[in-house]
Every structure is written in structure tokens, then in C-alpha cells.
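In: Kindly generate the corresponding structure for this input.
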Amino acid sequence: MTPARGPSVKQHTVIDSPYGPLTLVATDGVLSGLYMTDQRHRPPEETFGDPDDTPFTEVSDELRAYFAGELKEFTVQLHLDGTPFQRSVWAQLQKIPYGETRSYGELADALGNPNASRAVGLANGKNPLGIIVPCHRVVGANGSLTGYGGGLERKRQLLDFERGEADTALF
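Out: Have a look, this model is predicted:
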């Protein structure tokens, strides 16, 4: 018989970034959320747990390096809580190389379901770990910027930054 686990412990902190404050959330000490101000699908603040910087040293260091143009791939451990389909989409997002983009249709094809581009878009929009799970790298079929939970202007800024079309010493 497996011993019963107690409820998950959540903690959060807020760090500065070139794109505004970022709220980092950990579940049982593992990063489970990164939310921008005014982000669509942002959970209520009361679900973030107690303020505590302790579990966020590694991710804060990686984000600082990313915003300084020194890090192209995050290695911090992630706790992604979602449906199996959402987690499969988020896994595909993590395969999009720094500075590149993919369309919703290309992600659907990579998942083996070419008719699922709308479902991919919905899962992309529910991504709880923006920037680290790079949902900003997904564009429309014609390359146009389409929905982004952090706002289209932030999406444009992040893509320009990764393409080297913006200041690299942002942070």
C-alpha cells in the first residue's frame, strides 16, 4: 500500500524582467508557473502559495542569463500540470529552437494529428510556464503573430530579442 501524500506546498516570488514583473510559482519546490502581469489564463494570486524566494535561485539565474543573451535553452526542472494533450503540446514547444518559430499546424503535425491546430492553439494558450516553455515561438500559418497570453507586443519583443533584432543586454 502506498502511503498517502499530503497536499502540495506552493510558494511564489516576483522577479523583475525586461518585459515587466514575472511571478514564479513552485509546487513542492519545483517550478510550476511563470506568469506575466495581465497575462490571460493567469491563476488567482491566492493559488500561488506563500511568498518565499528559496525554491527560485536556479530559475532566477537562468532567466537572468536568458535576458542577458547568454542562455538559449533552460534546464531548470519543471512541474507541468495539465491534461495529457496539453503536456504533449508543451513538450513540443520545448523542442522549438531559440530564435525560430513554428506554426500551430506544424505543431499539430509533429503530434501526429494534423487536424488539431486549433486544439494546439488552446493548449498553447494555457501554458503555465511562458518564456521557459516557449509558447511565444508559435505563429500563424503565414508567419503572422497571433494570440499570446502575455500580449502580442511582448510576443513581438521576445521574438525580436531571440532573433538578435533587439538589445541583448536587457537584464
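
In: Every contact and neighbour count from this point should use C-alpha atoms.
Out: Fine.

In: which residues in the chain form strands?
Out: Listed in chain order, the strands of the chain (DSSP state E) span 10-15, 22-27, 30-36, 50-51, 102-103, 138-139.

In: want to put them side by side, so please do this one too:
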Amino acid sequence: MVFGSSGKGLCLLDFKYRKSFPRILKRINEYYGDSVTYGTSQFIELAENELAKYLQGDLKIFTVPLDIRGSPFQLKVWNTLLQIKYGKIA
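Out: Purely as a prediction, here's the structure:
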């Protein structure tokens, strides 16, 4: 897994060895420039801890701040996905 964060929140969580990963990194650089931190930050540490708790079944709601950037359509889709409650599919 690769985590990335800006000064505002988590902006990347993906599988490093996916075929499309280089394209995803290119997009991240287009939207965030040099402001992305990989490795460790307060947001990345929180995301790692929350993801571990979620996978153990101990967490249902994530609190890590997100810094979501993209086209108007992408933002609409991602914000709609954020409204789906734990255990629901749509």
C-alpha cells in the first residue's frame, strides 16, 4: 500500500504494484504538485492506524481528513461515495 498526504489530509491510498499506479502518480502530481508527502505524516499515521482497526473489525467510521482534488465529475462521484454508510452497498 502507498499512502500520500498533503498539508490538508490524506490524498492517496493505493496499491503500489497495480498496473495503473504510474498513471495515478502522474494525476496526483498534476493536482497536488510537490505538496504530497509519502512515507509518514500525521495524516498517514492516522490512516494506517484506522485502516488496521477497520480490518480487525474494530472501526466503522474513518476520521482521517481527506484532501480530495479532481475534475468536477470526479469530485461529485467521490463525495457521493463518502455518503455510503458502513455495511451498505449503495
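
In: can you tell me which of the strands of the first structure comes nearest to R156 of the first structure?
Out: Checking the strands of the first structure against R156 of the first structure by CA to CA gives strand 138-139 as the closest, at 10.5 Å.

In: Who are the packing partners of the closest one?
Out: strand 102-103 (3 or more CA pairs under 8 Å, 6 or more residues apart in numbering; DSSP states H and E).

In: sorry, back to before: got the strands of the first structure as CSV, with distance to K95 of the first structure and mean neighbour count columns?
Out: Shown next, in CSV, are those (distance: least, CA to CA, whole Å; neighbours: other CA atoms under 10 Å):
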stretch, distance to K95 of the first structure, mean neighbour count
strand 10-15, 26, 20
strand 22-27, 22, 22
strand 30-36, 19, 22
strand 50-51, 32, 13
strand 102-103, 10, 20
strand 138-139, 12, 24
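
In: export the ones you listed to JSON lines and tack on distance to S117 of the first structure?
Out: As requested, these are exported to JSON lines (distance: least, CA to CA, whole Å):
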{"stretch": "strand 10-15", "distance to S117 of the first structure": "33"}
{"stretch": "strand 22-27", "distance to S117 of the first structure": "28"}
{"stretch": "strand 30-36", "distance to S117 of the first structure": "24"}
{"stretch": "strand 50-51", "distance to S117 of the first structure": "37"}
{"stretch": "strand 102-103", "distance to S117 of the first structure": "9"}
{"stretch": "strand 138-139", "distance to S117 of the first structure": "11"}
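
In: V76 of the first structure: which of those is closest?
Out: Here strand 30-36 is closest among those (CA to CA), at 7.9 Å.

In: For that closest one, name the packing helices and strands.
Out: So strand 30-36 of the first structure, by 3+ CA pairs under 8 Å, 6+ apart, packs with strand 22-27.

In: the inter-axis angle of the strand it packs on versus strand 10-15?
Out: Relative orientation of strand 22-27 of the first structure versus strand 10-15 (axes from the mean of the first three to the mean of the last three CA atoms, to 10 degrees): 160 degrees.

In: Between the strands of the first structure, which one is closest to H79 of the first structure.
Out: Per CA to CA, nearest to H79 of the first structure of the strands of the first structure: strand 30-36, 4.7 Å.

In: what stretch of the second structure does that closest one fall on?
Out: Counting by TM-score structural alignment, strand 30-36 of the first structure pairs with residues 9-15 of the second structure.

In: go on, stretch 83-92 of the first structure?
Out: So stretch 83-92 of the first structure sits over residues 71-80 in the second structure, by TM-score structural alignment.

In: what's in contact with the matching stretch?
Out: 68-69 (CA atoms under 8 Å, 6 or more residues apart in numbering).

In: any idea how far P65 of the second structure is from I28 of the second structure?
Out: 17 Å (CA to CA, to the nearest Å).

In: which one of those two has more residues nearby?
Out: I28 (19 against 15; other CA atoms under 10 Å).
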